[in-house]
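Asker: got a sequence here, can you model it:
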Amino acid sequence: MLLSERCHGSIQYLHLANLDLHPTFQLGLRTLKTLHLYNVHITGGELGCLLSHSFALAHLRLQYCHDIIRLEIPCLLQRLRFLEVLECSLEVLEINAPNISRFRLMDFNVQLSFGKSRKMKNLMLNNSCGISYAIDNLPSCAPKVETLTIHSSYEIINAPVTSSKFRHLKILIIYLLGLHSHRDYDYLSLVSLFDASPLLERFVLFVSPVQSKYDWFEGDLSSLRQMSEHRHHNLKNVKISGFCPQKSMVELARHILENATSLECLTLDTTPISYRCSGDILARKCPPLETAYIRDAYKSILAVRTYIEGKVNSTVKLNLLGPCSRCYAL
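Answerer: Okay, the predicted model is just below:
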């Protein structure tokens, strides 16, 4: 009733939550610029009806809208720049709005089609096998992406080698999360993403503590693999959070130091925490961390000093982060 009475008004921002919404006719929301739906019971077809005349829409956010199984973002939304689809139980998402530059997807096993949307520059994917999906699909369907964030709960295979290129990608952030991640994931295989991204400047890898169940590398340096033919001329800043001396992760860190010719800073954080205290006794503390992880972090520091530190040249700053001595006392 509220929408039908005001549909010819000047609504620019609309946030609806925890309700049923079943429009049966086209609504004249011609001035609407931002639409947020949170836990709204609406189907994909009904949402299309709602948006059919929303030509000014610039930001669409859908969260916990579980009745939407198939969704098409139509090409008539010429001004849509930012699309967020978060935990909506989608099966199929087709994006035809041509001018989207930012897209966040937090859902699992969604069949994606970018159609006419070719200007996307900032893309966040949350999916199982997200790394493999990105390598296989994004260079062709999102060729202009500059910042790519991947949340992957499970990687069945290592990052595949590809001949396709992310020709504009400058920032790559990967989160490997979840209880079912592959125990023996080959982190060195991520070099294929570097090879596919000639302009890459910044790389961040976050590995959850559950993902880090591994066999410690304690062996001869000559047994470590090298990929000297792979050079990364623009990579300047790298951070690995949750670093552990699993063999392929040690190989990845050494590869970056040997082959990123413009590298300025390498940060290896041996803890899996997302933030740290400031050191001020009155400030917030670091998040809780189990004793076993604290002990593992100290072992990881020793591994960095043994296998990696000697590869750092004078032009590179190595930040080696361990457990906070104020918050984590063994």
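Asker: all contacts plus neighbour counts: C-alpha atoms, from now on.
Answerer: Noted.
Asker: pull the contacting residues for the spatially closest residue to Gly45 that is not a sequence neighbour.
Answerer: Counting by CA to CA, 6 or more residues apart in numbering, Gly45 lies nearest to Leu71, which is 7.6 Å off, once chain neighbours are set aside. By CA atoms under 8 Å, 6 or more residues apart in numbering, Leu71 lies in contact with 44-45, 90, 92-94.
Asker: surely Leu71 is in a strand?
Answerer: Yes - with DSSP: H, G, I helix; E, B strand; the rest coil as the criterion, Leu71 is part of a strand.
Asker: what separation do you get for it and Leu86?
Answerer: 13 Å (CA to CA, to the nearest Å).
Asker: do Met106 as well
Answerer: 5 Å.
Asker: now do Pro139
Answerer: In terms of CA to CA, Pro139 sits 23 Å off from Leu86.
Asker: taking the contacts of Leu71 one by one, which sit in helices?
Answerer: Taking DSSP state H as the definition of helices, the contacts of Leu71 contribute 44-45.
Asker: from the contacts of Leu71, list the buried ones, please.
Answerer: 44-45, 90, 93-94 (16 or more other CA atoms under 10 Å).
Asker: sequence B follows; please return its structure for comparison with A:
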Amino acid sequence: MTVPDVVTVGEAMALLIARTPGPLEAVDDFERATAGAELNVAVGLSRLGFHVGYIGSLGQDSPGRYLRAFMADERLDLRHLSMDARYPTGLMLKQMAADGADPEVEYFRRGSAASRLSARDMPAPDSDFGRARLLHLTGICPALSRGCRELAFALARQARAGGRTVSFDPNLRPRLWQSRTAMIETVNALACAADIVLPGLAEGRLLTACDDPAGIARYYLERGVRQVVVKLGAEGAYVAGADVEAGVVPGVPVPRVVDTVGAGDGFAVGVISSLLDGLDLRAAAARGCAIGARVVQFRGDCEGLPRRAQLAEAPARPGRTRINMETQA
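Answerer: Down below sits the predicted model:
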């Protein structure tokens, strides 16, 4: 085996997507898919040709076996993915939303196998996973449990100590936290342990108490983060930091939004892949906008994530439509 380009840690969930519109309690027919912000990013990067290692745990049950097979098919490095016979795999239900609205989602993840992760699951610093070029974290993993929180911070410290790059997407999930104060303090602490931070505009306002993208970026840059990309939905993204001229990178119009879930993860795929390719932050944000725009034109979280040959394809025809890159995933 070889050293991964990227390692991430999180909770992969089985996803049931409603085949008909309406409230979830009225739906009789669902299709099976996959969910999980970190899983979406891992799949997207793998499809672009990067070697991606995934740290996680699944239940030894049919959803867990389904997810593991999917992850193997997507060529993820699963050396640090465990199958737990004691605890179940997380499950997510998603509504079929109309006219590009954010769909209703419901989670069944309390007490899941992934929530049992802890610092004991951390790869050794001199292992292949410990020497990955980039570690990608989100604010979801530390919200799952105390053990997951300790693991996320330990991974960040280890990566920084080894001179590796750390990217961080807040991915705020208020329902997973005991309080808003705990969420803000923990997520900001993890963000400030990263090199690159990718907040959405609404997330950034909540986390920093700054109203505008420049203020949000400045908040993190003053605390040691090297680069910040603030997602602005259909308007694009604001970039600031080392070796980049601060400003807005325009968004990409789409003819029709099918499903907004996963757009922010697609954006992260674009930014991270570009930086690994040696592009500057403005080019990275532009690719992020393009992939995010492509993702919202598909029903599932991963279905719109492109292969390398598809990067040059125009993601949409003229006609701007709202894109929310902060929706649940």
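Asker: TM value for the aligned chains?
Answerer: In this superposition the chains share a TM-score of 0.31, using TM-score structural alignment, normalised by the length of the second structure; 166 aligned residues with a CA RMSD of 6.4 Å.
Asker: would you turn the buried ones among the contacts of Leu71 of the first structure into a markdown table with distance to Arg61 of the first structure?
Answerer: As requested, these are exported to a markdown table (distance: CA to CA, whole Å):
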| residue | distance to Arg61 of the first structure |
| --- | --- |
| Gly44 | 14 |
| Gly45 | 16 |
| Leu90 | 14 |
| Leu93 | 14 |
| Glu94 | 15 |
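Asker: quick one: which of the residues you listed is nearest to Leu176 of the first structure?
Answerer: Nearest to Leu176 of the first structure, judged by CA to CA, of these is Leu90 at 21.9 Å.
Asker: quick check: which element contains the spatially closest residue to Val105 of the second structure that is not a sequence neighbour?
Answerer: Distance criterion CA to CA, 6+ apart; nearest residue to Val105 of the second structure, sequence neighbours excluded, is Lys94 at 4.5 Å. Lys94 of the second structure is part of strand 91-96, with elements assigned from DSSP states H and E.
Asker: what's downstream of that strand, the next helix or strand?
Answerer: strand 105-108.
Asker: returning to that earlier point: I'd like to know how far the residue nearest to Val105 of the second structure sits from Leu58 of the second structure.
Answerer: On the measure of CA to CA, Lys94 of the second structure and Leu58 of the second structure end up 20 Å apart.
Asker: okay, these two: which has more neighbours?
Answerer: Taking other CA atoms under 10 Å, Lys94 of the second structure and Leu58 do not tie; Leu58 has more neighbours (28 against 23).
Asker: ok, the more buried one touching Ser82?
Answerer: Yes - between Leu58 of the second structure and Ser82 there is a contact under CA atoms under 8 Å: 6.3 Å.
Asker: related to what we said a few turns ago, if I look at the residue nearest to Gly45 of the first structure, how far off is Val92 of the first structure?
Answerer: When Leu71 of the first structure is compared with Val92 of the first structure (using CA to CA), they lie 6 Å apart.
Asker: strands along the stretch 51-200 of the second structure, start to end?
Answerer: 52-59, 77-84, 91-96, 105-108, 134-138, 165-169, 196-197 (DSSP state E, counting those that start in this stretch).
Asker: with distance to Leu45 of the second structure added, can I get those strands in CSV?
Answerer: Shown next, in CSV, are these (distance: least, CA to CA, whole Å):
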stretch, distance to Leu45 of the second structure
strand 52-59, 7
strand 77-84, 12
strand 91-96, 23
strand 105-108, 25
strand 134-138, 11
strand 165-169, 13
strand 196-197, 17
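Asker: give the contact list for Glu84 of the first structure.
Answerer: Going by CA under 8 Å, 6+ apart, Glu84 of the first structure touches 60-63, 103-105.
Asker: next: Leu276 of the second structure.
Answerer: Leu276 of the second structure neighbours (CA under 8 Å, 6+ apart): none.
Asker: re earlier: any chance of the contacts of Leu71 of the first structure in JSON lines, plus distance to Leu193 of the first structure?
Answerer: JSON lines is the format used below for those (distance: CA to CA, whole Å):
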{"residue": "Gly44", "distance to Leu193 of the first structure": "34"}
{"residue": "Gly45", "distance to Leu193 of the first structure": "37"}
{"residue": "Leu90", "distance to Leu193 of the first structure": "27"}
{"residue": "Val92", "distance to Leu193 of the first structure": "26"}
{"residue": "Leu93", "distance to Leu193 of the first structure": "25"}
{"residue": "Glu94", "distance to Leu193 of the first structure": "25"}
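Asker: of the contacts of Leu71 of the first structure, which is the nearest to Val207 of the first structure?
Answerer: Leu90 (26.5 Å).
Asker: heading C-terminal from the helix of greatest length in the first structure, find the next helix or strand.
Answerer: Criterion DSSP H: the longest helix present in the first structure is helix 291-307. Note on helix 291-307 of the first structure: by DSSP H and E, the next helix or strand toward the C-terminus is strand 317-321.
Asker: who does that next one touch, helix- and strand-wise?
Answerer: strand 265-269 (3 or more CA pairs under 8 Å, 6 or more residues apart in numbering; DSSP states H and E).
Asker: rerun at 10 Å
Answerer: Secondary-structure packing of strand 317-321 of the first structure (3 or more CA pairs under 10 Å, 6 or more residues apart in numbering; DSSP states H and E): strand 237-241, strand 265-269, helix 291-307.
Asker: which parts of it are buried?
Answerer: Quick answer for strand 317-321 of the first structure (16+ other CA under 10 Å): 318, 320-321.
Asker: shared neighbours, Met106 and Leu86 of the first structure?
Answerer: Common contacts of Met106 of the first structure and Leu86 (CA atoms under 10 Å, 6 or more residues apart in numbering): 63, 126.
Asker: got the angle between the longest helix of the first structure and strand 317-321?
Answerer: 150 degrees (axes from the mean of the first three to the mean of the last three CA atoms, to 10 degrees).
Asker: hmm, Leu135 and Asp169 of the second structure touching each other?
Answerer: No - using CA atoms under 10 Å, Asp169 of the second structure makes no contact with Leu135, being 11.5 Å away.
Asker: neighbours of Ala189 of the second structure, just the number please.
Answerer: As a burial measure, Ala189 of the second structure scores 13 neighbours (other CA under 10 Å).
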